[in-house]
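Enquirer: Below are the sequence and a predicted model for it; my questions follow.
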Amino acid sequence: MIRAALAGQIRSAGPISVAEYMDAVAKAYYARAEVFGPAGDFVTAPEISQVFGELIGLWCAVVWRNMGAPASFRLVECGPGRGTLMNDLLRAAARGPGFTAAAEIHLVERSPALRAKQRDLLKNQGASWHDDLSAVPRGPLILVANEFLDALPVRQFEMTAAGWMERYVGLDQAGSFIFVLQPGSPEPAPPAKIGAVFEMSPAMTGFASQVAARLSRDGGAALLIDYGHEATAVGETLQAVKKHKPCGVFETPGEADLTAHVDFSAVAKAARTEGAAVFGPLGQGVWLDRLGIKLRGLQLAKAKAPEIAEAIESSVRRLVAPDAMGALFKVMAISHPSLATPDGFQQDAGR
């Protein structure tokens, strides 16, 4: 059990960083059989409506054409869940002549339980699985990561009267997990009031750097979709969700989804440092509107029974409405600097 294992580690070697805690808990959590959907702890956009994955598939097909339609390229998804997004993506992208034959599918997934679900759904697609992006062979790349970055570990810092201190996870006298402070300061250190919390994620910016370096070298584009903030800011966003309800981050380790908001400004900075072009972030609702989600929803609902048509329209509203997923969730594209501005970003392209 992950709680006992971590407690034993802390007793023998001392407190662990918040990032170490998140990483260990995530490994245990995603090893479970069911974490997505109504029976799990949370629902992602691909599970809400097939239109989401279909539009991403069409986006990928256009990117491939803009790349010069290479005869072979790496189509990569990081954190593929149950494989729903990739399945919908491939179905839609197949409308583009040559795309399917050129696509070499790679899924970055370290959970054996989720790999089994993905294999079942994508059994006829010839996909390969990897624990890390670094294992994906070199070559032209189109990468999709939906709700992947938010699960990467963050470090937390707290402002005290003596300055910034890093939060670690320790044990109280009863053996329960608690936050403890140890020397450590974020770089650069932002101004803040006593008690304020600042989060940073070397794992997140490291991933962005890795993706951008590959794109700058081999060509292609990446699409990152997640919830988060556009500008780096002080504030605590680490959260746990179990059975679709918030709970304490120490309450049921390994049984709740533990995430933090994505700092898109830090992601963009890391990508640009590697010579890549960056577009966005845009609100998910704005981006999906530009790709024609409402028209596609109407096409799906046409000639359907009233209750089915209403369910389709409701799912589209959930994806785009500002008070649902449309504003909190952001979309960012990273690409080779010579690639044409990706669909959905032309109206406000900026590199």
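Expert: The structure has been received and is ready for your questions.
Enquirer: going forward, measure contacts between C-alpha atoms and count neighbours the same way
Expert: Will do.
Enquirer: Any buried residues in stretch 155-172, and which?
Expert: Buried residues in stretch 155-172, counted by 16 or more other CA atoms under 10 Å: 155-159, 163-171.
Enquirer: What about these, which are in strands?
Expert: 155-159, 163-171 (DSSP state E).
Enquirer: which one is Phe157 nearest to, not counting chain neighbours?
Expert: Glu166 (4.2 Å; CA to CA, 6 or more residues apart in numbering).
Enquirer: close enough to count as contact, the one you found and Gly184?
Expert: Yes. Counting by CA atoms under 8 Å, Glu166 touches Gly184, with 4.9 Å between them.
Enquirer: follow-up on the earlier one: so what's the residue nearest to Phe157 up against?
Expert: Listed by CA atoms under 8 Å, 6 or more residues apart in numbering, the contact set of Glu166 reads 155-158, 181-185.
Enquirer: Include distance to Ile334 when you put those into CSV, please.
Expert: Listed next are the contacts of Glu166 as CSV, based on distance: CA to CA, whole Å:
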residue, distance to Ile334
Arg155, 24
Gln156, 27
Phe157, 29
Glu158, 32
Leu181, 36
Gln182, 36
Pro183, 35
Gly184, 32
Ser185, 30
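Enquirer: Out of the residues you listed, which is nearest to Phe279?
Expert: The closest of those to Phe279 turns out to be Arg155 (CA to CA; 26.2 Å).
Enquirer: my guess is that closest one meets Ala203, correct?
Expert: No. With contact defined as CA under 8 Å, Arg155 does not reach Ala203; the gap is 9.5 Å.
Enquirer: and here's the other structure:
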Amino acid sequence: MSGTAPERLDRFMARANAAYYAGRDPFADFITAPEISQMFGEILGAWVAVTWQGMGRPDPFVLAEAGPGRGTLMADMMRLMARVAPDCHEAARVHLVETSPRLREVQRAALAGRTAHLPAWHDAIDALPEGPMILLANEFLDALPIRQFVRTEAGWSERFVQGVGFVDLPAGDLPDGPFDRPVPAGEILECCPAALDVARGLAARFARSPGTALLIDYGYDGAVWGDTLQALRDGQPAWPLADPGLADLTAHVDFAAFAHAAVGAACHGSVTQGTLLARLGLFARAGQLARNRSPVEAHAIHDAAQRLAAPDRMGRLFKALAMTSPGLPVPPGFAAAPGMAADEGERHEP
């Protein structure tokens, strides 16, 4: 370990994940909600159509996805919109934020024949074209590089990577982040500058032109702290500092810090993924799909719905946050029904 210079954690994480996504198939290591069931994309396709109407039906509008994976979510949304909201489908100009050339080709194949206009690809959210926009990001923020700070009796130190271990060094200038939280000495506070930049950039954009963003990821909401850095390699948990580029590195999303950074925009939530999908009609859709199917097929459909929404599966750990331009309606799924709590789930503290 002594022969290598310390590297700041966010720089290590950015380097490792760039190599991972360039050289490996991430879907061999994990499965995302769109891959579990077409219902996820269909529900969000209907969400886009209703949100578009609430924005005044702009034509054209940017329909963007950050971190589109195999393109399954966008393909399922566009298929649903073509069937039930053809005007929205025609108005949508699909733009995908993806840096991997290999994944871009996979997405291109998934979207062939699904969009009314040829999709376009970009390296960053701030490269998306101007104009009215609806943006979706499912499991995008969790892969952005984080910094970790350790509370000490004297202030803060920062975790660096040296070899396959951590070393704490005196913290220099602290980045913008949740450093006012009452973190006990010896505990870790995570900060994701890249995610906070996304929040600020979207808020500034939504001040210029109408926009709505839906961000779904695993994470927490509240003044919490803790070490959430994790790695998956060959589908199994791994030590995150070993063999950079061979494992997917992620950290839980701090939705409270994200919303706090979105100055000027209206933020709604977070709510749990289970709450959002239930409000948007997931279980009714599962019943429709299961009708007239064999018992085995019907069971698989209902099991997929439970996997997406049940509290002991993806339903509670995953959260959803919506951000809109000031004055736009509350997006579907984020306004609690009378007598219902703002979120039926529980907060997850790392």
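Expert: Sure thing, it's come through. Model, not experiment: these values are computed from the prediction.
Enquirer: Please state their TM-score.
Expert: Here the TM-score for the pair of chains, by TM-score structural alignment, normalised by the length of the second structure, is 0.90; 330 aligned residues with a CA RMSD of 1.7 Å.
Enquirer: Which part of the second structure matches stretch 289-307 of the first structure?
Expert: Stretch 289-307 of the first structure lines up with residues 278-296 of the second structure when matched by TM-score structural alignment.
Enquirer: Then stretch 71-80 of the first structure?
Expert: Against the second structure, stretch 71-80 of the first structure falls on residues 59-68 (TM-score structural alignment).
Enquirer: got a list of contacts for that stretch?
Expert: Contact with stretch 59-68 of the second structure is made by 74, 91-98, 107, 125, 129, 131-140, as judged by CA under 8 Å, 6+ apart.
Enquirer: Can you pull the residues that touch both of Glu166 and Gly184 of the first structure?
Expert: In contact with both Glu166 of the first structure and Gly184: Phe157, using CA under 8 Å, 6+ apart.
Enquirer: how about the strands in the stretch 101-250 of the first structure?
Expert: 103-108, 128-130, 141-146, 155-160, 163-171, 177-183, 197-200, 220-229, 239-242, 245-247 (DSSP state E, counting those that start in this stretch).
Enquirer: So what's the gap between the fourth one and the chain middle?
Expert: So that's strand 155-160 of the first structure. Computed by CA atoms, centre = their mean, to the nearest Å, the chain-centroid distance of strand 155-160 of the first structure equals 24 Å.
Enquirer: which helices and strands sit right next to that strand?
Expert: Using 3 or more CA pairs under 8 Å, 6 or more residues apart in numbering; DSSP states H and E as the contact test, the elements touching strand 155-160 of the first structure are helix 18-30, strand 163-171, strand 197-200.
Enquirer: And for the second one?
Expert: Using 3+ CA pairs under 8 Å, 6+ apart as the contact criterion, the elements in contact with strand 128-130 of the first structure are strand 103-108.
Enquirer: What span of the second structure is the strand it packs on aligned with?
Expert: Aligned using TM-score structural alignment, strand 103-108 of the first structure spans residues 92-97 in the second structure.
Enquirer: got it, and stretch 140-148 of the first structure?
Expert: Mapping stretch 140-148 of the first structure onto the second structure (TM-score structural alignment) gives residues 132-140.
Enquirer: Distance-wise, check the most centrally placed residue in the first structure relative to Ala222 of the first structure.
Expert: The C-alpha lying nearest the average C-alpha coordinate of the first structure belongs to Phe148 (CA atoms, centre = their mean; 2.2 Å). According to CA to CA, to the nearest Å, Phe148 of the first structure and Ala222 of the first structure sit 13 Å apart.
Enquirer: all helices for the second structure, in order.
Expert: Here the second structure has its helices, by DSSP state H, at 9-23, 33-36, 38-54, 72-84, 86-91, 101-111, 193-208, 255-261, 273-279, 282-290, 295-309, 314-317.
Enquirer: Residues contacting the fourth one, please?
Expert: Counting by CA under 8 Å, 6+ apart, the neighbours of helix 72-84 of the second structure from elsewhere in the structure are 34-35, 38, 40-46, 49, 65, 68, 88-90, 107, 110-111, 114-115.
Enquirer: among these, which ones are buried?
Expert: The buried subset of those (16+ other CA under 10 Å) comprises 34-35, 38, 40-46, 49, 65, 68, 88-90, 107, 110-111, 114-115.
Enquirer: What's the local residue count around the residue mapped onto Gly327 of the second structure from the first structure?
Expert: In the first structure, the residue paired with Gly327 of the second structure according to TM-score structural alignment is Ser338. The number of residues packed near Ser338 of the first structure is 13, by other CA atoms under 10 Å.
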